[in-house]
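Chemist: Need the 3D shape of this:
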Amino acid sequence: MSEQDPALFALLNEIGIIEQLARNRFERAQPDGLRLPHFAVLNHLVRLGDGKTPGQLARAFQLTKATMTNTLQRLEARGLVRLEPDPEDARAKRVFLTDAGRARREEAVAFTAADLTELARRADLRAADLLPPLRALRTALDRDPRRG
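Modeler: This next block holds a predicted model:
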């Protein structure tokens, strides 16, 4: 990174580095090896509701359908989601969070909450102050027609 880099580029660069460090920290904190992409799917289903197709989830995460199918198969093998036939299209499936999946998502949040609270204290950060501009940036990126 150079001092001449545009501020938004520098910000996105910092966010990328933070994401990598946070991913490693999150995954090390999980006692059963839950990976962040798997947690992200569980979290998405809790936040936005289940019953989505693998294709809808792939688009939401900007992944290939094959990558999302692999992730869902791993989650299904662990009993965290279940795939059911789509009542409107026999060729398609719908993804539903199981009780175990919902509980595992809550456990993952709990495993990292104390650690993140301490980290924020040491860094003298108030998440509530950072969230509004970061959400605005995420929303702008998500709505950008060039997002892929």
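
Chemist: can we go C-alpha only for contacts and neighbour counts from here?
Modeler: Will do.

Chemist: how many other residues sit next to residue 140?
Modeler: Look at residue 140: counted by other CA atoms under 10 Å, it has 11 neighbours.

Chemist: ugh, wrong one, residue 66
Modeler: 12.

Chemist: helices or strands next to the host helix or strand of it in the packing?
Modeler: Secondary structure assigned from DSSP states H and E places residue 66 in helix 65-77. When contacts are defined as 3 or more CA pairs under 8 Å, 6 or more residues apart in numbering; DSSP states H and E, helix 65-77 packs onto helix 36-48, helix 54-61, strand 81-86.

Chemist: Next, the structure of the following sequence, for comparison with the previous one:
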Amino acid sequence: MTTPSRHPVAFDFFLEIAVIDQLVGTEMERVLPDGVTMASFGLLNHLVSRGGSESPARLAQALQVTKGAITALLKRLEARGLVALSPDPSDGRGKVVALTESGRRSREAAIAALDPLLETFLAAFPEPDLAGALPLLRRVRLDLNRRRYGG
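Modeler: So this is what the prediction gives:
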């Protein structure tokens, strides 16, 4: 593929990642349980990785969405009982989002629903191949994250 970019390899590298992201998102949403979107799955995963709670502003930053988008997502998840919002004890104006037990179970059900998709994928791409790609992908992610925060 030829590109107008002066950096065709880097351009094609990021283009491949973008297309893979779209394709993976579509495949995952196809098998996720009803009502679980990629956005809600990402948020539930993030809360688990952060010990179960986080401020809406930090969630928006981590998931790279606007405050309005995170507010709408949190309202939907709260209405389904997957998260609970409470006042931030360290900042009376702020809120804290906490993963509920129902939210944790929903995440686990989503992961279980993904297992057949992952098994099919592993049949075409064995774990050693994927493990070999992970160091490069992590370095790219860390570099992009540093740039995002001006580091």
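
Chemist: follow-up on the earlier one: so what touches the helix holding residue 66 of structure 1?
Modeler: Helix 65-77 of structure 1 is touched from outside by 37-38, 54-55, 57-58, 81-83, with contacts defined as CA atoms under 8 Å, 6 or more residues apart in numbering.

Chemist: Report the inter-axis angle for that helix versus strand 81-86.
Modeler: Counting by axes from the mean of the first three to the mean of the last three CA atoms, to 10 degrees, helix 65-77 of structure 1 lies at 120 degrees to strand 81-86.

Chemist: residues in structure 2 matched by helix 65-77 of structure 1, start to end?
Modeler: Helix 65-77 of structure 1 corresponds to residues 67-79 of structure 2 when matched by TM-score structural alignment.

Chemist: In that stretch, which residues are buried?
Modeler: For stretch 67-79 of structure 2, a neighbour-count test (16 or more other CA atoms under 10 Å) marks 70-71, 74, 77-78 as buried.

Chemist: Using JSON lines, lay out those together with distance to residue 12 of structure 2.
Modeler: Output for these, formatted as JSON lines (distance: CA to CA, whole Å):
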{"residue": "70", "distance to residue 12 of structure 2": "31"}
{"residue": "71", "distance to residue 12 of structure 2": "35"}
{"residue": "74", "distance to residue 12 of structure 2": "35"}
{"residue": "77", "distance to residue 12 of structure 2": "36"}
{"residue": "78", "distance to residue 12 of structure 2": "40"}
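
Chemist: Closest to residue 94 of structure 2 out of those?
Modeler: Distance to residue 94 of structure 2 across the buried residues of stretch 67-79 of structure 2 (CA to CA) is lowest for residue 71, with 12.6 Å.
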